[in-house]
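Chemist: structure for the following, please:
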Amino acid sequence: MLSSFCIQAVFLLMCFGLATHAIEGNETYRLALLDFKAKITEDPLGIMRSWNESVHFCQWSGVTCGRQHQKVTVLDLHSQQLVGLISPHIGNLSFIRVLLLQNNSFNGEIPQEVGRLGRLETLRLDSNSLDGEIPSNISSCSNLISLTIGFNSVVGKLPEELGSLSMLQFLAVQRNNLSGSIPPFGNLSSLGKFSATQNNLVGSILDGLGLLKNLSYIALG
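Modeler: Next up is the predicted model:
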């Protein structure tokens, strides 16, 4: 009897521990989203009104969670006329695969914390008012397939570290204030489309892109 009781007690403690861990994890995601909301200074369409305590964050507008867990996998707030900064707490959405913030008026720098999103596959920040440099640690997003930062005011060089993104298929950084030469991107073996028009890039493209066999579209004019 004692042995059976101990087994049941251990089982209950394990279940309690797992439940507590899940609650703490969910709280991390909820707080990350609330900090994202706090950095929004203008929301003329009222998209953020649903981001409140009356419903679970997985039901907030633009938020999608996984079916088998309550972890954010998609944040889609494109074309919502939002104004503000991108919260560094975005880096706490560790299960996110798709981040769509394009066609808004986000300003300031791209937070370094984006580089913590190891599961991220699609990152769209194009058509905003972002400045500063492209964080080199975006190269830590090893599953990235599409990266678009065009139509902003980003400065500096194209980070050489981006060349390690072997799964990247689409890279668009057109209409910024980038300078310097194109890095040796020979390891971007999956890259099919690359757009970097209307920047201040100089130098030869041969070392950077000449070995990319899957490259079908390139725009550098």
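
Chemist: make it CA atoms for all contacts and neighbour counts henceforth
Modeler: Will do.

Chemist: what is the burial count for residue 45?
Modeler: For residue 45, the neighbour count with other C-alpha atoms under 10 Å is 10.

Chemist: sorry, slip of the keys, the one I care about is residue 164.
Modeler: By other C-alpha under 10 Å, neighbour count at residue 164 equals 17.

Chemist: try the one 10 residues further on
Modeler: Residue 174 is surrounded by 23 other residues when neighbours are defined as other C-alpha under 10 Å.

Chemist: from residue 205, how far off is it?
Modeler: Noted for residue 174: a distance of 16 Å to residue 205, by C-alpha to C-alpha, to the nearest Å.

Chemist: same question, residue 173
Modeler: 15 Å.

Chemist: which of the two has more neighbours?
Modeler: residue 173 (25 against 14).

Chemist: could you find the closest non-adjacent residue to that one?
Modeler: Nearest residue to residue 173, sequence neighbours excluded (C-alpha to C-alpha, 6 or more residues apart in numbering): residue 150, at 4.1 Å.

Chemist: the structure of the following sequence is requested for comparison with the preceding one:
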Amino acid sequence: MGELASFVFVLLLHCFMASLAWSSETNITTDTSALLAFKSIITSDPYDFLANWSVSSSPCNWVGVTCNTRHGRIHSLNLGDMGLTGMISPKLGNLSFLVELNLGDNNFHGEMPKELVQLRRLKQLNLSFNEFHGEVPAWIGELSTLQHLSLRNNSFSGFIPMSIFNLSRLEILNWNFNLIEGTIPPEVGRLENLEILRLAGNKLSGGIPNEIGNLPQLQMIYLSNNQLLVFANDLSGEIPSVWHQCKELIDLSLSNNGFNKGYIPNDIGNLTNLQFPIS
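Modeler: So this is what the prediction gives:
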């Protein structure tokens, strides 16, 4: 019986290890297929950065791709500033271990495919300096691990989706120079880890919510070049007196305005960490 038990144990161990090997191969095959599908709808790669993206080599050796050494899955896709033109393939949503997605400074266009909501481990998403349009999708608020979200210099329109304020780990929100309209919701005060808020160069209106003063980690805020009451060509109302609560603020820009009404609150003088002049 002892020999039989040993034989069964060895057989089960062998089957288990084979299963693990098959699973790992299947997973990396899934990642490979996702990237090749993405490449297939790239209409221009002027510098041939994606030339080595082929089945003849491991995707972990492809330009712009980084794999996690522990589980061998694709961890980062960094294709910033490569001059690429095309759309985002929905298949990128199959990169289930992706932590960083950087497609900034290219010529991507279209809308963000909803399949990206499957990237549940994503911490950094950079789509800045492209030609994306449409509304910022509500599903982006389901990317609960997101820390950096940059959509600046595109043509995103519509309102700020309320789901954004579910991103409790968000540290950087950069939507400068789009076509975002409506007001800044008071729920912005729920982003307790937010360090940088950039919404300049949009079509935002209304006032600045007092709840911004509830952001204890806030270091930089850019709201100029909108139609906000305190940043309009003819200032009306008063700049809210909440600045003493923004203890981490190091940069405050109030430029490109016509301050001919109201006044600058005295408590701005309590911002002891400011490193740049108020401009």
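
Chemist: now the TM-score, please.
Modeler: For these two chains in superposition, a TM-score of 0.96 is obtained (TM-score structural alignment, normalised by the length of the first structure); 221 aligned residues with a C-alpha RMSD of 1.2 Å.

Chemist: before we move on, back to that, translate the residue nearest to residue 173 of the first structure into the numbering of the second structure.
Modeler: Matched across to the second structure, residue 150 of the first structure falls on residue 152, judged by TM-score structural alignment.

Chemist: its match contacts residue 175, correct?
Modeler: Yes - here residue 152 of the second structure reaches residue 175: they are 4.4 Å apart, a contact under C-alpha atoms under 8 Å.

Chemist: now the one helix or strand residue 108 of the second structure maps to: which residue numbers in the first structure?
Modeler: Assigned by DSSP states H and E, residue 108 of the second structure belongs to strand 107-110. Strand 107-110 of the second structure lines up with residues 105-108 of the first structure when matched by TM-score structural alignment.

Chemist: so how much does the matching stretch differ from the second structure once superposed?
Modeler: Compared with the second structure after the fit, stretch 105-108 of the first structure shows a mean deviation of 0.2 Å (mean C-alpha distance after the TM-score superposition for the first structure).

Chemist: contacting residues around residue 61 of the first structure?
Modeler: 47, 48, 50, 51 (C-alpha atoms under 8 Å, 6 or more residues apart in numbering).

Chemist: whoops, I mixed them up, residue 84 of the first structure
Modeler: 39, 40, 41, 42, 105, 106, 107.

Chemist: can you do 10 Å?
Modeler: Contact partners of residue 84 of the first structure, counting by C-alpha atoms under 10 Å, 6 or more residues apart in numbering, are 36-43, 104-108, 129.

Chemist: make sure the match of residue 150 of the first structure is indeed in a strand.
Modeler: No - Residue 152 of the second structure: not assigned to a strand; according to DSSP: H, G, I helix; E, B strand; the rest coil it is coil.

Chemist: quick one: it and residue 130 touch, right?
Modeler: Yes - between residue 152 of the second structure and residue 130 there is a contact under C-alpha atoms under 10 Å: 8.5 Å.

Chemist: how about the helices of the first structure, start to end?
Modeler: Counting by DSSP state H, the first structure has these helices, from start to end: 2-38, 206-209.

Chemist: just the endpoints, please. Distance across stretch 140-156 of the second structure?
Modeler: End-to-end span of stretch 140-156 of the second structure (C-alpha to C-alpha): 14 Å.

Chemist: buried ones in that stretch?
Modeler: Across stretch 140-156 of the second structure, burial judged by 16 or more other C-alpha atoms under 10 Å covers 140-156.

Chemist: residues contacting the closest residue to residue 187 of the second structure other than its chain neighbours?
Modeler: Leaving aside its chain neighbours, residue 187 of the second structure sits nearest to residue 165 (6.3 Å; criterion: C-alpha to C-alpha, 6+ apart). Each residue near residue 165 of the second structure by C-alpha under 10 Å, 6+ apart is listed here: 141, 185, 186, 187, 188, 189, 190, 191, 192.

Chemist: likewise for residue 25 of the second structure?
Modeler: By C-alpha under 10 Å, 6+ apart, the contact list for residue 25 of the second structure reads 19, 31, 72, 73.

Chemist: farthest-apart pair in those, please.
Modeler: Of all pairs drawn from the contacts of residue 25 of the second structure, the one with the longest distance (C-alpha to C-alpha) is 19 and 31, at 18.5 Å.

Chemist: who has more neighbours, those two?
Modeler: Legend: neighbour count by other C-alpha under 10 Å for residue 19 of the second structure and residue 31, higher for residue 31 (24 against 12).

Chemist: what does the more buried one align to in the first structure?
Modeler: Under TM-score structural alignment, residue 31 of the second structure pairs with residue 29 in the first structure.

Chemist: can you give me the strands in the stretch 1-150 of the second structure?
Modeler: All strands of the stretch 1-150 of the second structure, identified by DSSP state E, counting those that start in this stretch, fall at 42-44, 65-67, 74-78, 85-86, 100-102, 107-110, 124-126, 131-135, 148-150.

Chemist: so how far is the second one off the chain centroid?
Modeler: Looking back up the chat, that one is strand 65-67 of the second structure. Taking C-alpha atoms, centre = their mean, to the nearest Å, the mean C-alpha location of strand 65-67 of the second structure is offset from the chain mean by 18 Å.

Chemist: can you check the first one too?
Modeler: Going by C-alpha atoms, centre = their mean, the spacing between the C-alpha centre of strand 42-44 of the second structure and its chain's C-alpha centre is 23 Å.

Chemist: just tell me the aligned range of it in the first structure.
Modeler: Going by TM-score structural alignment: strand 42-44 of the second structure matches residues 40-42.

Chemist: quick one: that stretch to the second structure mean distance?
Modeler: Following the fit onto the second structure, the mean deviation recorded for stretch 40-42 of the first structure is 0.5 Å by mean C-alpha distance after the TM-score superposition for the first structure.

Chemist: so which residues make contact with that stretch?
Modeler: Contacts of stretch 40-42 of the first structure (C-alpha under 10 Å, 6+ apart): 48, 81, 82, 83, 84, 85, 86, 87, 105, 106.

Chemist: need the max-distance pair from the residues you listed.
Modeler: Greatest spacing in the contacts of stretch 40-42 of the first structure, by C-alpha to C-alpha: 81 and 87 (16.7 Å).
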